[in-house]
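J.: Structure for this input, please:
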Amino acid sequence: MSWRDGALAPLRDRRFRWFFASQAVDLWGTTMAPVALAFAVLAIDDSATALGQVLAARSIPTVLLLLAGGVIADRVGRRLVIQVSNGVSAISQGTAAALVITGHAELWHLAVIAAVNGTADAANFPATQGMVPQLVPRSQLQAANALLATTRGALLAVGPTTAAALVVTVGPGWALAVDALTWFVALLLLLPVRIPPPVREAATSVLHDLREGWSLFRGTAWLWQVVLAFALLNAIIAGAWHTLGPPRALDTIGAVGWGYVLSAFAVGLVAGGLVMMRVRIRRPLRAGMLGVSLFAAPLLMLGLEPVLPLLMTGAFVAGVGMELFGVGWSLAMQENIAEDKLSRAFSYDALGSLVAVPVGQVVVGPLAAWLGLRPVLVGAAAAYALICLATLGSRAVRTLERAPAEDPAPVR
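T.: Now for the predicted structure:
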């Protein structure tokens, strides 16, 4: 498979080129946002409690409204939903920037603006995921998802660094302003993209569409089984890796070392995307779950006796495996879920995968205080590996194959 005809083939379609450019700028803004917002909050109230309140104000509406976002994307059209979401985010973040720069920002201002952005995110994610199959033929879906995944991995490293540099040089208000600009540019880049409007056989209520999405979710064995697994896996990652990781690092490899480990993981995500541009997978969920199981290794290393070079290597390999799952999961969804229900399916996926994250964050601290950091991290690594193996034990997950490729669409 050549780069021209395989890995980069989706970029030959002008619609996908514009979509890809829009997504790259959108993702840049999305990865900048948490850092810019965090330092804007801390400039007003230098406390972890205040920061937690504002971050929660953003995440709670996202989780609560994900299902509604999927319904809206399927009903009114994904391109329009993404543009409105980008526009709302640009205006709200621009407002936050103006308040911070002029010195008029208060904590409640940023909390309300964060809630508005979280609401926009709830519609953006399912719309974006559902739009890819409308832009490329099925034979190019893996390449398209791999291109997007590679960009996402790179921006996970570049975005926060950009925001931090802006905070240090010109202040958090201007970091928010640049963030707002990225969303406005992303909106403009999507204007040339034309896709057919949604086709609806009969007028239905939002409640009917939600029930239809739920019926699809619970009736598709591989879908609910993987989402259930990730509800637990993400809770472990949020609790053990992201919550206990920093204090464990301070006792062992140091804060700088922990930064190197996180950077190695981000580089692994990029490498995983590049691999998926070149290697075609036949059973996306089997390959994906095997890939995601690799995260148990650095989690175990962190719990036992962290050695920086080994932990960085483990994090890199885990990043490769995580991106293997990301592309495989997108393929499984996009090839096996009806196009008119795809955004709803992604919204149920996102809701199920995120719902237990706060539990992991809350439970793991008291547990570590009782048992100690090391035993909890080792136990988390073991539980993580067992969940992955149990999911692979499902025949529906293990044997799901790629759908037959269709003839390529004409280049536009």
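J.: okay, CA-based contacts and neighbour counts for the rest of this
T.: Will do.
J.: Next, the buried residues of the helix or strand where residue 275 lies.
T.: Here residue 275 sits within helix 254-278, counting by DSSP states H and E. Under the neighbour-count criterion of 16 or more other CA atoms under 10 Å, helix 254-278 has 257-258, 260-278 buried.
J.: can you tell me which helix in this protein is longest?
T.: helix 14-44 (DSSP state H).
J.: what helices or strands is that helix leaning on?
T.: Contact here means 3 or more CA pairs under 8 Å, 6 or more residues apart in numbering; DSSP states H and E; on that basis helix 14-44 packs against helix 48-76, helix 107-131, helix 141-169, helix 172-189.
J.: Now do the first one and helix 107-131, the angle between them.
T.: With axes from the mean of the first three to the mean of the last three CA atoms, to 10 degrees defining the directions, helix 48-76 sits at 40 degrees from helix 107-131.
J.: Next: the last one.
T.: Interaxial angle, helix 172-189 versus helix 107-131 (the same axes, to 10 degrees): 30 degrees.
J.: tilt between helix 172-189 and helix 14-44?
T.: 160 degrees.
J.: Just name whatever secondary elements helix 172-189 is in contact with.
T.: By 3+ CA pairs under 8 Å, 6+ apart, helix 172-189 packs against helix 14-44, helix 78-102, helix 141-169.
J.: among those, which is nearest residue 122?
T.: helix 78-102 (8.8 Å; CA to CA).
J.: in that closest one, what counts as buried?
T.: Buried, per 16+ other CA under 10 Å, within helix 78-102: 78-101.
J.: and the residue lying closest to residue 54 once chain neighbours are set aside, what is it in contact with?
T.: Spatial nearest neighbour of residue 54, chain neighbours left out: residue 111 (4.7 Å); criterion: CA to CA, 6 or more residues apart in numbering. Residues in contact with residue 111 (CA atoms under 8 Å, 6 or more residues apart in numbering) are 53, 54, 55, 57, 58.
J.: Now the second one, please; I'll put the structures next to each other:
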Amino acid sequence: MTSSLWNRSVVIWLLATVQSQFGMALAGIALNFLVLHQTRSASQMALTLAFSLLPNLLMPLVGALVDRWPLKWPLIGSDVLRGTLQLAVGGAALLWGEVPLWAINGAAVLTGLAGLFTGPAGSAAVPALVPASELARANGLLGGLGRGAWLLGTLAGAWIVTRWGPPLAILMDGLSFFVMAALLGWVRLPTRGTLGAGGSRSYLLTEVRDGLRVMARSRVLILAPIIALLLNASLAPVTAILPKLFEALGGQATGYGTFLALESLGVIGAGLLVVAWGDRRSPQGLIAAGLGLTACSYAVMWAWPQPAVLLGSALVLGLGFGLINTPFQTLLHQLVPGAYLGRVFSMLAMVSSVGMPLSLVLVSPVLDQLPLPLWFGVAALAQGLGGVIWIWGIQTEGRLRTVQIDVVGS
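T.: Sure thing, here's the model as predicted:
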């Protein structure tokens, strides 16, 4: 554990995060419009997104591995594999003009599998890089700078897709993964390992079970994945219809890219607020405020689905997302002992992510049949319900404190 927020590993970690988010924003726009241009169907885009998310069902097992393996080398291997897949898809699109949907969806599944380790491992690494007193600021910096890079990547991606088409943006994303892998080689992370009773390694499924028992000790940790499942299930259709909606409104890729860029600006603003406030605002209160902002934003977009209103709402929407996600990272770092962070983060990610592919598969047959703005209304109701559940949970939980551990080997 370092005694300072600013050290070589933290700076390199920030640089790696920035360039990775830039490349992923490029690819996000490019892949959406590659499928849209080939199929003219929001349903097909929804299915491709669902394929990329299906591997998250394996996240709990990966989380247990995160808590017993060294963090650095699996992260680097994941980046190399994802970079290779993106270069293959982008190169095929550049050479052939069109890529078969089975190849795009297959690459989406493999990319999802390769990326399983990065979420829980990245989250578990932060407390090892900075002192506990700086966790809120570190998470704020990571969230703000990451979304700043996402903003630039979104604007660049929209411009590249409009001017030269999707393949070039996908190729640039592939290269960004190799850059991140190189940067991570310079980061110093501690050796990690989970020991069971008697000092020996426990079975993988036993470690998954112990992670669930840790979560069961806190009402907030029980409610968090339920709320995330509800929210992500409602947001999945919105993610799928936005590119088509902007094309219908005459905005093309540029309008969609501007929406994502404004949303990113809001997330950056939230990160700056968290950095400025430090520990002076409770994470649970900020999360409740974020849920309220996102519910109001979607309600406005549902009522007035016009380009100017959508773009204005995107900024407030991003602020709400930032006030949910960054404080939630800090809250988990405060509640969960370090040896269990990988399992808890992965369990939360799996449960919340399941909502997206299931929702996309269920709604894809009617996604193009119903009025596109209707899905904003669904998201507004879900965000509002999530806010009510969250406020109830934190009010009935009482004083939050680190979960006491006596589960390993029980």
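J.: TM-score them against each other, please.
T.: Scored against TM-score structural alignment, normalised by the length of the second structure, the superposed chains reach a TM-score of 0.82; 390 aligned residues with a CA RMSD of 3.3 Å.
J.: ok, back up a step: now the helices and strands packed on helix 172-189 of the first structure as CSV including distance to residue 286 of the first structure?
T.: Listed next are those as CSV, based on distance: least, CA to CA, whole Å:
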stretch, distance to residue 286 of the first structure
helix 14-44, 27
helix 78-102, 29
helix 141-169, 15
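J.: Residue 223 of the second structure contacts residue 391, doesn't it?
T.: No: Residue 223 of the second structure lies out of contact with residue 391 (CA atoms under 8 Å); the separation is 10.5 Å.
J.: With adjacent residues omitted, what lies nearest to residue 198 of the first structure?
T.: residue 77 is the one closest to residue 198 of the first structure (CA to CA, 6+ apart), at 5.8 Å.
J.: cool, and residue 295 of the first structure?
T.: In space, residue 295 of the first structure is closest to residue 318, 4.7 Å off (CA to CA, 6+ apart).
J.: for residue 291 of the second structure, same thing?
T.: residue 387 is the one closest to residue 291 of the second structure (CA to CA, 6+ apart), at 5.3 Å.
J.: So what's the residue count around the one you found?
T.: As a burial measure, residue 387 of the second structure scores 23 neighbours (other CA atoms under 10 Å).
J.: Just give me the match in the first structure for residue 18 of the second structure.
T.: Alignment note (TM-score structural alignment): residue 18 of the second structure maps to residue 24 of the first structure.
J.: Tell me how far that match lies from residue 80 of the first structure.
T.: The spacing between residue 24 of the first structure and residue 80 of the first structure, counted by CA to CA, to the nearest Å, is 18 Å.
J.: and the spatially most central residue of the second structure, what does it touch?
T.: With distances taken as CA atoms, centre = their mean, the second structure has residue 119 as the residue nearest its mean C-alpha position (7.9 Å). By CA under 8 Å, 6+ apart, the contact list for residue 119 of the second structure reads 345, 346.
J.: Kindly report the same for residue 251 of the second structure.
T.: residue 307.
J.: try residue 163 of the first structure
T.: Residues near residue 163 of the first structure by CA under 8 Å, 6+ apart: 32, 33, 35, 36, 175.
J.: Which one of these is nearest to residue 375 of the first structure?
T.: residue 35 (31.3 Å).
J.: What residue in the second structure is paired with the closest one?
T.: So, by TM-score structural alignment, residue 35 of the first structure is matched to residue 29.
J.: excluding its backbone neighbours, what's nearest its match?
T.: Per CA to CA, 6+ apart, closest to residue 29 of the second structure is residue 157, 6.2 Å.
J.: What residue in the first structure is paired with the one you found?
T.: Aligned partner of residue 157 of the second structure by TM-score structural alignment: residue 163.
J.: all helices for the stretch 301-412 of the first structure, in order.
T.: Ranges of helices in the stretch 301-412 of the first structure, per DSSP state H, counting those that start in this stretch, are 308-336, 342-354, 357-371, 373-392, 395-399.
J.: what is the orientation angle of the first one with helix 342-354?
T.: Same thing as helix 308-336 of the first structure. Using the same axes, to 10 degrees: helix 308-336 of the first structure against helix 342-354 is 150 degrees.
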